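Colleague: Generate a structure from the sequence data that follows.
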Amino acid sequence: MATMHALLLRIVLAAALATLAAGFIATHPASAADLRPRIEIDGAIVTLGDLFDGAGDLTDRAVFRAPDLGVTGALPAADAVKAAVAAGLAVDRLPTFASVTVVRRAVMVDAEALRMLVAEAAATRLGAATENVEVTIDGTVAPVAAAATAVAPAVLSDFVLQSASGRFNAIIAIDVGGSSRPIALSGRAVETMAVPVLNRPIDRRAVIHASDVTIVRIDKRRVPGTAAIDTDELVDMAAKRPLRAGELIATADVEPPRVVLRGDLITLQYSRPGLTLSARGRALGDGAKGDIVSVLNEQSKRTIQGIVTGAGTVAVTASSPTVVKTAMN
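Modeller: I've put the predicted structure just below:
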């Protein structure tokens, strides 16, 4: 009797659980899905799996075309639900929002990326380093959208360079996902080199300081072999002629600054072990440090040569003390 009672109790309990389960399933179907308010996709087609959480076996069902690459669109929520129901997808509840934001992901290829592709190709043709190639693209180039999944969003498919003029024509293939979009470019690509120029005019005989010099890059073909190409060739040198800002400077246009000028009153110095002499004289010529100049001793009216050692100072070079004494006294 006890055994029969236990059996009946198990049957009643099982029936109750089955009833509860059936009610739950009726309220929450196995295929029930929720519409997402915002989605981001890579492909050209929007699927139920993109739009709904819990799309199940219908995940890959295509229902709408996606916006263009890089474009964000709005899909009416009612249209999304209607498409889902038509495909046999049970929707758990109606959305509280009016539309679904659909973002088509993309990689934007800008003018700088296109310029680099051209620079690399031009560098190969010119036998130059890429960073030394200056590319100017004709017109304005707007950013171009490429597929977000592209391994190489932009590839140079054709390139023609006229070495004499630097003019180029190029075709860039943009990966738009499953196909490519050609972009035609034209412009100029030249090898440049860094050269020092003045950032202000310099008068004749004025000394060039480091702050007066700026480095610019110009077409390498415009740089003559006589041009100064290093700042060390200009800094602390004096202009032999008036120099304009921005112009290329020849090494022959500068010289060591003259620290002794013709007519200057200078100090003559002579020194050797056991003997030191000095006198005042008048320079008979100009001289930079290290130059040999002639000096007139104004007292003895004799002329003696020496090496310019600094501003207003000349070291006598005569080897005979007797000659020196005669000239300096």
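
Colleague: from here on, contacts and neighbour counts on C-alpha atoms
Modeller: Will do.

Colleague: In this protein, which residue is most central in space?
Modeller: residue 112 (8.4 Å; C-alpha atoms, centre = their mean).

Colleague: Which secondary structure element is home to that one?
Modeller: Using DSSP states H and E, residue 112 falls within helix 111-126.

Colleague: So for that helix, what gets flagged as buried?
Modeller: Within helix 111-126, the residues that count as buried by 16 or more other C-alpha atoms under 10 Å are 114, 115, 116, 117, 118, 119, 120, 121, 122, 123, 126.

Colleague: continuing past the longest helix belonging to the chain, what's the next helix or strand?
Modeller: Looking across the chain with DSSP state H, the single longest helix is helix 2-27. Once the chain leaves helix 2-27, the next helix or strand it forms, by DSSP H and E, is strand 34-35.

Colleague: Second input sequence below; structure requested for side-by-side comparison:
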Amino acid sequence: MLRRTRPLIIALALGGSLALPAAAGQTAARPETARDGAAQQTAALPDQLGSIDLKRPAIVSADVVTLGDLFTGLSAEQAGTPIARSPKLGESVPVDAAWLGLLAQHYKVAWQPRSHLDGTVVEHQAIVIGVPEVQDAVTKLLDDESNGEKLEVTVDNPSLSIALPLDSDGRFGLEGLRRDDRSGRFTVTLVYPETGQPTIRMPISGRAVQLVEVPVLLRRVADNEIISSGDVGWETRRADRLGSNLLTDPKDIIGLSPKRSLRAGEPVRAGDLRPPVLVERNSLVTMRLKAANMVLTAQGRALDDGGQGSVVRVVNLKSNTIVQATVAEAGVVDVGGTAQAALN
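Modeller: Sure thing, here's the model as predicted:
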């Protein structure tokens, strides 16, 4: 994994280490004339071009770049010719067509760029310890100490990166973990290698936040619908972003209706729900009065919406009297004894 790129300043000066030497009796080409020289050489070597190709990208794993790192089709002796120091571990350096042409000319490589786009990038491969690896390691360490508490770990430095040679095992350790339970802030020291004398010690800081499972709606539910068990699922959320009055038991959600339309994936709060509407405003209802040995009924019109147990206003269609009634079931309301006259 390669993280950074530096611009090329002089001829294939990987890390500023190489300037093309002039052959005997020659003067080294200046950068501003390199492209012209490359074009002239292309015409001078028509029979040799084509068997050698440029590597894109040019991957190196050693501290020195060789001709074989840049070109294919070279003899073993020519391929092993060292030409520059490699970029730093995990870094890359772009190399343009003009300077590659000068390099090929100097080392008698039968290759020339066909255009100014015929460049490459020299990449020094490395094992990179980055943010994901560190966050996973801190999470595991905290999990071992948190008695099953689920945590989400975030380090403060989003560009954290440690490049190691490819022949290393890449294993690192963490020492001196400290965490504030109230804020979730933690500090720890990364050490490499994991065992033995450390060559790298890096302080790491960040935050570990508790994760909780909460019931959420699996689909959009309109304000006139009743939430069923199939409408509710579970999602993992950060505890610090949930707010108050969140319902954590599906039993407190199923069978109720939203006061407003609720989106899929949205946690539900107590204030979002109400009993299902069994009596709608302006709908016809049966007004019922229960006595000891009889039940009196009359027809009325609801003046309010109401769920089971809600008190709504109802107007008797015969007498035009308005009374308070309790919603008993869909389309049925009960009136009290003092409202008996309202049934007449």
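
Colleague: circling back to that earlier point, just put the buried residues of helix 111-126 of structure 1 in TSV and tack on distance to residue 164 of structure 1.
Modeller: What follows is the buried residues of helix 111-126 of structure 1, written out as TSV (distance: C-alpha to C-alpha, whole Å):
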residue	distance to residue 164 of structure 1
114	22
115	20
116	21
117	21
118	17
119	16
120	18
121	16
122	13
123	15
126	11
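
Colleague: returning to what we had before: chain center to the longest helix of structure 1, what's the gap?
Modeller: With C-alpha atoms, centre = their mean, to the nearest Å as the basis, helix 2-27 of structure 1 stands 74 Å off its chain's centre.

Colleague: SS state for residue 205 of structure 1?
Modeller: Three-state call for residue 205 of structure 1 (DSSP: H, G, I helix; E, B strand; the rest coil): coil.

Colleague: Would you mind measuring the gap between the ends of stretch 212-231 of structure 2?
Modeller: 20 Å (C-alpha to C-alpha, to the nearest Å).

Colleague: quick one, strands of the stretch 201-329 of structure 1?
Modeller: For the stretch 201-329 of structure 1, applying DSSP state E, counting those that start in this stretch gives strands covering 213-219, 238-239, 254-255, 258-260, 265-272, 275-283, 287-288, 292-297, 303-310, 313-316.

Colleague: Those: which one's closest to residue 206 of structure 1?
Modeller: strand 238-239 (5.3 Å; C-alpha to C-alpha).

Colleague: what's the mean distance for the closest one versus structure 2?
Modeller: Mean deviation of strand 238-239 of structure 1 relative to structure 2 after superposition (mean C-alpha distance after the TM-score superposition for structure 1): 0.9 Å.

Colleague: Where in structure 2 does that strand fall?
Modeller: Counting by TM-score structural alignment, strand 238-239 of structure 1 pairs with residues 257-258 of structure 2.

Colleague: Verify the stated contact: residue 51 of structure 1 with residue 39.
Modeller: Yes. Assessed by C-alpha atoms under 8 Å, residue 51 of structure 1 is found in contact with residue 39 at 6.8 Å.

Colleague: Which one's more surrounded, those two?
Modeller: residue 51 (26 against 16; other C-alpha atoms under 10 Å).

Colleague: Quick one: residues contacting the counterpart of residue 237 of structure 2 in structure 1.
Modeller: Under the alignment (TM-score structural alignment), residue 237 of structure 2 maps onto residue 218 of structure 1. Residues near residue 218 of structure 1 by C-alpha atoms under 8 Å, 6 or more residues apart in numbering: 192, 193, 194, 195.
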